[in-house]
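# here are the coordinates; sequence isn't available:
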């Protein structure tokens, strides 16, 4: 009886190793077959190229559709923000500015929706008296993807003047005393 116990354990190990060997051999044989077919069969290569082109085309179309939908979303967000309006009172404007900048920074740090984060910075920019100066600050502090979305928002809204007119800083220089 002592001789039957070790042979059963050996036969299980032998069966497991043999099964693993057969599976491994079949996998390698299929890999060699596929490689040989890929290298020598022109029709097979043509089909692979067609599949690759088809997948590439689908990826390009999907990325273009995603880009269009994001641009539409940006336009819609800017239009909604302009329809809501902005505060006119200086104290309300200051608190609104601080609130929107804080919301935008919070959204940037927690990884929220980048369009919403950019919209917060856009709203703050709309009420800031010197937008060009604020854009310079944003350029140093806001992450690049959100800054790119903000640039698209600024391009959509022609009412934000980002050109360099410094009328307020040189107002008294022409006076002679």
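Sure thing, it's come through. Because the structure is predicted, anything quoted here is derived from the model rather than measured.
# could you use CA atoms for every contact and neighbour count after this?
Fine.
# please name every helix or strand in contact with the helix or strand that contains residue 30.
Using DSSP states H and E, residue 30 falls within helix 4-40. Here helix 4-40 touches helix 42-84, going by 3 or more Cα pairs under 8 Å, 6 or more residues apart in numbering; DSSP states H and E.
# need the contact list for the residue most central in space within the chain.
The centre of the chain sits closest to residue 145, judged by Cα atoms, centre = their mean, with a distance of 7.1 Å. Residue 145 makes contact with residue 114, according to Cα atoms under 8 Å, 6 or more residues apart in numbering.
# that one in helix, strand or coil?
Going by DSSP: H, G, I helix; E, B strand; the rest coil, the secondary structure assigned to residue 145 is helix.
# please report the distance of it from residue 108.
Distance of residue 145 to residue 108, given as Cα to Cα, to the nearest Å: 10 Å.
# what sits in contact with each of these two?
Counting by Cα under 8 Å, 6+ apart, the shared contacts of residue 145 and residue 108 are residue 114.
# and the comparison structure, right after this:
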């Protein structure tokens, strides 16, 4: 048996090492001359991505791999935008995912259980217009 005091010392040592690791890399990051520039560029990229979410280009409908990639990408973007508070953008992406889904009824059932009723109602309103774009 290992004494409790030895375990406590080991845990404290691991905690101190972790904090030292965090401090070291935070200082290294802050002293990097390009850090602020890269941070601004990443913010610009994120903001331009949100603004350009209005029109989504559909993939090749004959390529199942491209369709699957597009489907997962749209689901992810929709969830991210909904979490960020952009309800309309999130609904747009989720509606494109439903339009390219192999089993849209099952996906709609899952979304109905997970989304708030107002958001799900917006999604149902958006679906007919997405179906027209798909054709």
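Received it, and whenever you're ready, just let me know what you need. Note that the coordinates shown come from a computational prediction; the quantities given were computed from them, not determined experimentally.
# the residue nearest to the centre of the first structure -> the second structure?
For residue 145 of the first structure, the aligned residue in the second structure is residue 118 (criterion: TM-score structural alignment).
# what does residue 46 of the first structure align to in the second structure?
For residue 46 of the first structure, there is no aligned position in the second structure, judged by TM-score structural alignment.
# again, but for residue 93 of the first structure
Using TM-score structural alignment, the equivalent of residue 93 of the first structure in the second structure is residue 67.
# its match against residue 99, yeah?
No - under the criterion of Cα atoms under 8 Å, residue 67 of the second structure makes no contact with residue 99, lying 10.5 Å away.
# just to revisit the earlier point, helix 42-84 and the helix holding residue 30 of the first structure, what's the angle between them?
Per axes from the mean of the first three to the mean of the last three Cα atoms, to 10 degrees, the angle that helix 4-40 of the first structure makes with helix 42-84 is 90 degrees.
# give the buried residues for helix 4-40 of the first structure.
Across helix 4-40 of the first structure, burial judged by 16 or more other Cα atoms under 10 Å covers no residue at all.
# mind listing what residue 104 of the second structure touches?
Residue 104 of the second structure makes contacts with residue 98, as judged by Cα under 8 Å, 6+ apart.
# check residue 80 of the second structure too.
Applying Cα under 8 Å, 6+ apart, we find residue 80 of the second structure in contact with residue 90.
# now for it: what does it line up with in the first structure?
Counting by TM-score structural alignment, the partner of residue 80 of the second structure is residue 106.
# do a quick rundown of the helices in the second structure.
Using DSSP state H, the helices of the second structure run over 4-30, 35-51, 64-84, 87-100, 104-114, 117-134.
# mind giving me CSV with those helices and columns for distance to residue 58 of the second structure?
Listed next are the helices of the second structure as CSV, based on distance: least, Cα to Cα, whole Å:
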stretch, distance to residue 58 of the second structure
helix 4-30, 39
helix 35-51, 17
helix 64-84, 8
helix 87-100, 8
helix 104-114, 16
helix 117-134, 7
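# winner for burial among those?
Greatest average neighbour count among the helices of the second structure goes to helix 87-100 (a mean of 23), per mean count of other Cα atoms under 10 Å.
# contact partners of it?
If you take Cα under 8 Å, 6+ apart as the criterion, helix 87-100 of the second structure is touched by 50, 53-54, 56, 67, 70-72, 74-75, 77-82, 104, 107-108, 119, 122-123, 126-127, 130-131, 134.
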